[in-house]
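> Just need the structure, nothing else, for what follows:
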Amino acid sequence: MNDQIARLGASLIQHGPSNDRVYLMHLAPGETETVIPAIEALAEKHGYSKLFVKVPDAAKEKFTEAGYRIEAHIPGMYGGTEDGWFLARYPDPSRADAGEAKTAISDVLTAAKKTAATPTTCPLPDGYEIAEATPDDAPALAALYREVFATYPFPVHDPAYLRDTMDDDVRYFLIKNGDTVVAASSAEVDHAGQNAEMTDFATHPAARGRGFCPVLLQTMEEEMRRAGICTVYTIARAAFYPITITFARAGYRFGGTLINNTQICGAFESMNVWYRSLGE
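Okay, here's the model as predicted:
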């Protein structure tokens, strides 16, 4: 069962048993004082083991006073001027321990830093093309996500969900070989905050190793610049080399680690935050 997206006032949250958490995705202006007790009550009601929030600098102090700890930081996330913060509180302290994954997370981060800002050029092979997805592409896009991810924190396996998000400032990009979608990604655009999350990267197992992720990322960055976006970031699997190296090579900076944050393919994984100013 997928976690649900809901409103608390004008703020946007995701919560449910799949990720076993409450995630404050968007804090509406003026709602800090009411959102904190609301998400605390929701977590207590359902017994969630983590509360995770993404907030602008103006709200950070209220969350730290409420017992939240900083896990990641993006300078100039909002409008290119106000910093963004990712904070967490763990009702179940065991979830705050990355456990055996600590070594892998450290190894991947070390490798990423060695390749930092060394972009590679990977032109598309003959017969492949890249384009922004339309609602008509939703079934093929969902099929790709089903092939790549056994489980995922959002219901990207469902064409109806993908169509709905296309109407809600999520832009999907596809690489096709003829009529077959072989790779995809998305940009979740916050026009008011002038930032975008680069996410949902997937390549069909039969098409891996051809440099599709860097091509998708470069294309999305170009589109985000045209859309007036100042800062782009990703929340990437901390122990997964390919996507981490892609962002490090593209000039993204490490912002911090979100411990046991996201359920992917049946297990909790820690995620690293990487960010870049498009004005650089």
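> going forward, measure contacts and count neighbours with C-alpha atoms only.
OK.
> helix or strand for the residue nearest the centre of the chain, which one?
Nearest to the geometric centre of the chain sits Ile235, at 3.9 Å (C-alpha atoms, centre = their mean). For Ile235, the element it lies in under DSSP states H and E is strand 231-237.
> Name the residues that touch that strand?
Residues from elsewhere that reach strand 231-237, judged by C-alpha atoms under 8 Å, 6 or more residues apart in numbering: 76-80, 194-199, 221, 243-244, 252, 269-278.
> Now, the residues you listed that are in helices?
With helices taken from DSSP state H, the overlap with those comprises Glu221, Ile243, Thr244.
> Scan the residues you listed and report the most crowded one.
Thr244 (25 neighbours; other C-alpha atoms under 10 Å).
> what's near enough to touch that one?
Thr244 neighbours (C-alpha under 8 Å, 6+ apart): Val108, Leu109, Ala112, Ala236, Arg237, Ala238.
> again, only this time at 7 Å
Going by C-alpha atoms under 7 Å, 6 or more residues apart in numbering, Thr244 touches Ala112, Ala236.
> For it, give its distance to Trp85.
20 Å (C-alpha to C-alpha, to the nearest Å).
> Over to Arg21?
18 Å.
> Compare these two (neighbour count), which wins?
Comparing Arg21 with Trp85 by other C-alpha under 10 Å, the one with more neighbours is Arg21, at 26 against 22.
> isn't that one right next to Ser49, touching?
Yes. Arg21 is within contact range of Ser49, at 6.0 Å (criterion: C-alpha atoms under 7 Å).
> what about Lys45, neighbour count?
Counted with other C-alpha under 10 Å, the neighbours of Lys45 add up to 9.
> And for the one 10 residues further on?
For Val55, the neighbour count with other C-alpha under 10 Å is 23.
> list the contacts for Thr246?
Here Thr246 is in contact with Pro214 (C-alpha under 7 Å, 6+ apart).
> So it lies in a strand, does it not?
No. Applying DSSP: H, G, I helix; E, B strand; the rest coil, one finds Thr246 to be helix, outside a strand.
> ok, the residue nearest to Phe247 when sequence neighbours are not counted - how many residues close by?
Among residues not flanking Phe247 along the chain, Trp274 sits closest, at 7.2 Å (C-alpha to C-alpha, 6 or more residues apart in numbering). Neighbour count of Trp274, defined by other C-alpha under 10 Å: 25.
> now do Gln4
15.
> From the chain's centre, how far out is stretch 272-280? Work that out for me.
13 Å (C-alpha atoms, centre = their mean, to the nearest Å).
> Next, the structure of the following sequence, for comparison with the previous one:
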Amino acid sequence: MIKVQEEHCHAVVDYDLINKRIRVLDYEGKAAALADILIKTGKERGMEKIIIFAKTYDQKDLLQKLFLQEGEIDGYYNGYRALLMTYYLDQTRKTTNSWERQDHLLQTILNQSKKPIRDHGFSFQIREAKAEDSEMLTDLYKKVFPIYPAPITDRAYIEKTITGGSVYYTCFSGDTLISAAAAEINTKLGHAEITDCATLTEFAGHSILTRLIIELEKKVKQMGIFHVFSLARAESIGMNKTLCRQSYSYGGRLINNCVIFNGLENMNIWQKKLFD
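A predicted model of the protein is given here:
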């Protein structure tokens, strides 16, 4: 992350070279001025897409800069909504052939009843991860994800995220790590992202990630965080179903958002308030 400080705006910016995108995760000042800077910088650096987590009152100004809204996250800015406004520096990045099929998958998931998980027969052990678990976590992620938008197969990276405030919950079968999920916490903005969710294929069908997400939600609530969101591969029936059944609401779809699993993929946005 880089802090950009210009005359009319300050921003926290992720120049993501792996995914050829620029993400603005927080900002103050004139969004239109920020957009001009990002478009110029993005062209110079060979980026393909810009994503601004925009404040609702900046939508009109960004539309005038030809940004499009691809989604929204309730509570992102200390209880206030963020609009995910995007701009394509490479128009081919805007093209997707899977939208209609993914709409069909999503509609099927949204139409399904929310079944409670069953405790009967669950024989695995769940606990919060520690920094010394980083090697096991990287080994798990290597087995599950051929490619991923963040360096989660790097032990040093995992250690840094844990010591830096992210929370991981893990699930074991005996001494074998079989599943993990994380909450990336932003105390300044009052939200957490549920991310880095993985389960070994042979242990699918036990609602393990559902249980891990429940534990993460409990943890972040204890820390005073009451808004969470998650991005799920639009092609992943299991992950989208898990979030939907846990009362996350659909918030849109980011086109060709990042390189994950097999290549550039669309990502569904899910969001949840951790209070009634």
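> Overlay the chains and give the TM-score.
The TM-score (TM-score structural alignment, normalised by the length of the second structure) is 0.90; 272 aligned residues with a C-alpha RMSD of 2.0 Å.
> quick one on the thing from earlier: the strand holding Ile235 of the first structure corresponds to what range in the second structure?
Using TM-score structural alignment, strand 231-237 of the first structure lines up with residues 227-233 of the second structure.
> Check how far the matching stretch sits from its aligned residues in the first structure, on average.
Average distance, stretch 227-233 of the second structure versus aligned residues of the first structure after superposition (mean C-alpha distance after the TM-score superposition for the first structure): 0.9 Å.
> Ile117 of the second structure versus Glu193 of the second structure, what's the distance?
Distance from Glu193 of the second structure to Ile117 of the second structure, by C-alpha to C-alpha: 22 Å.
> okay, those two: which has more neighbours?
Glu193 (19 against 13).
> aligned partner of the more buried one in the first structure?
Using TM-score structural alignment, Glu193 of the second structure pairs with Glu197 in the first structure.
> List the contacts of that match.
So Glu197 of the first structure contacts Ala187, Glu188, Val189, Val232, Tyr233, Thr234 (C-alpha under 7 Å, 6+ apart).
> would JSON lines of these with distance to Ala131 of the first structure and neighbour count be doable?
Output for these, formatted as JSON lines (distance: C-alpha to C-alpha, whole Å; neighbours: other C-alpha atoms under 10 Å):
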{"residue": "Ala187", "distance to Ala131 of the first structure": "13", "neighbour count": "25"}
{"residue": "Glu188", "distance to Ala131 of the first structure": "16", "neighbour count": "21"}
{"residue": "Val189", "distance to Ala131 of the first structure": "17", "neighbour count": "20"}
{"residue": "Val232", "distance to Ala131 of the first structure": "20", "neighbour count": "25"}
{"residue": "Tyr233", "distance to Ala131 of the first structure": "21", "neighbour count": "24"}
{"residue": "Thr234", "distance to Ala131 of the first structure": "21", "neighbour count": "24"}
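> Still touching in the second structure? Go through those.
Among the contacts of Glu197 of the first structure, the ones whose aligned partners also touch in the second structure (both residues aligned by TM-score structural alignment, their matches' C-alpha atoms under 7 Å) are Ala187, Glu188, Val189, Val232, Tyr233, Thr234.
> burial measure for Tyr88 of the second structure, as a count.
Tyr88 of the second structure has 19 nearby residues by other C-alpha under 10 Å.
> Distance of Ile245 of the first structure relative to Tyr252 of the first structure?
With C-alpha to C-alpha as the criterion, Ile245 of the first structure and Tyr252 of the first structure are 10 Å apart.
> now swap in Arg95 of the first structure and tell me
27 Å.
> Those two: which is more packed in?
Remark: of Arg95 of the first structure and Tyr252, Tyr252 carries more neighbours, 21 against 16, as counted by other C-alpha under 10 Å.
> ok so, going back, closest one to Pro155 of the first structure out of the ones in helices among the contacts of strand 231-237 of the first structure, please.
Ile243 (20.6 Å; C-alpha to C-alpha).
> Tell me how many other residues crowd the residue nearest to the closest one when sequence neighbours are not counted.
Nearest residue to Ile243 of the first structure, sequence neighbours excluded (C-alpha to C-alpha, 6+ apart): Ala236, at 6.9 Å. Neighbour count of Ala236 of the first structure, defined by other C-alpha under 10 Å: 24.
> Distance check, Ala236 of the first structure against Asp200 of the first structure.
9 Å.
> tell me which residues in stretch 10-22 of the first structure are buried?
Ser11, Leu12, Ile13, Gln14, His15, Gly16, Pro17, Ser18, Asn19, Asp20, Arg21, Val22 (16 or more other C-alpha atoms under 10 Å).
> for stretch 271-280 of the first structure, same thing?
Neighbour count says stretch 271-280 of the first structure has Met271, Asn272, Val273, Trp274, Tyr275, Arg276, Ser277, Leu278 buried, by 16+ other C-alpha under 10 Å.
> Make TSV out of these and add distance to Leu27 of the first structure.
TSV is the format used below for those (distance: C-alpha to C-alpha, whole Å):
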residue	distance to Leu27 of the first structure
Met271	21
Asn272	21
Val273	19
Trp274	21
Tyr275	20
Arg276	22
Ser277	22
Leu278	23
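> So which of these belong to strands?
Met271, Asn272, Val273, Trp274, Tyr275, Arg276, Ser277 (DSSP state E).
> Need the counterpart of Ile208 of the second structure in the first structure.
Match for Ile208 of the second structure (TM-score structural alignment): Phe212.
> Identify the residue nearest its match in space, chain neighbours excluded?
Ala183 (6.8 Å).
> Give the burial count for the counterpart of the one you found in the second structure, as a bare number.
Matched across to the second structure, Ala183 of the first structure falls on Ser179, judged by TM-score structural alignment. Residues contacting Ser179 of the second structure under the criterion other C-alpha under 10 Å number 25.
> distance between the helix or strand encompassing Ser179 of the second structure and the chain's centre?
Taking DSSP H and E as the definition, one finds Ser179 of the second structure inside strand 176-186. Strand 176-186 of the second structure sits 13 Å away from the centroid of its parent chain (C-alpha atoms, centre = their mean).
> mean shift of that strand relative to the first structure?
Looks like 0.8 Å for strand 176-186 of the second structure (mean C-alpha distance after the TM-score superposition for the first structure).
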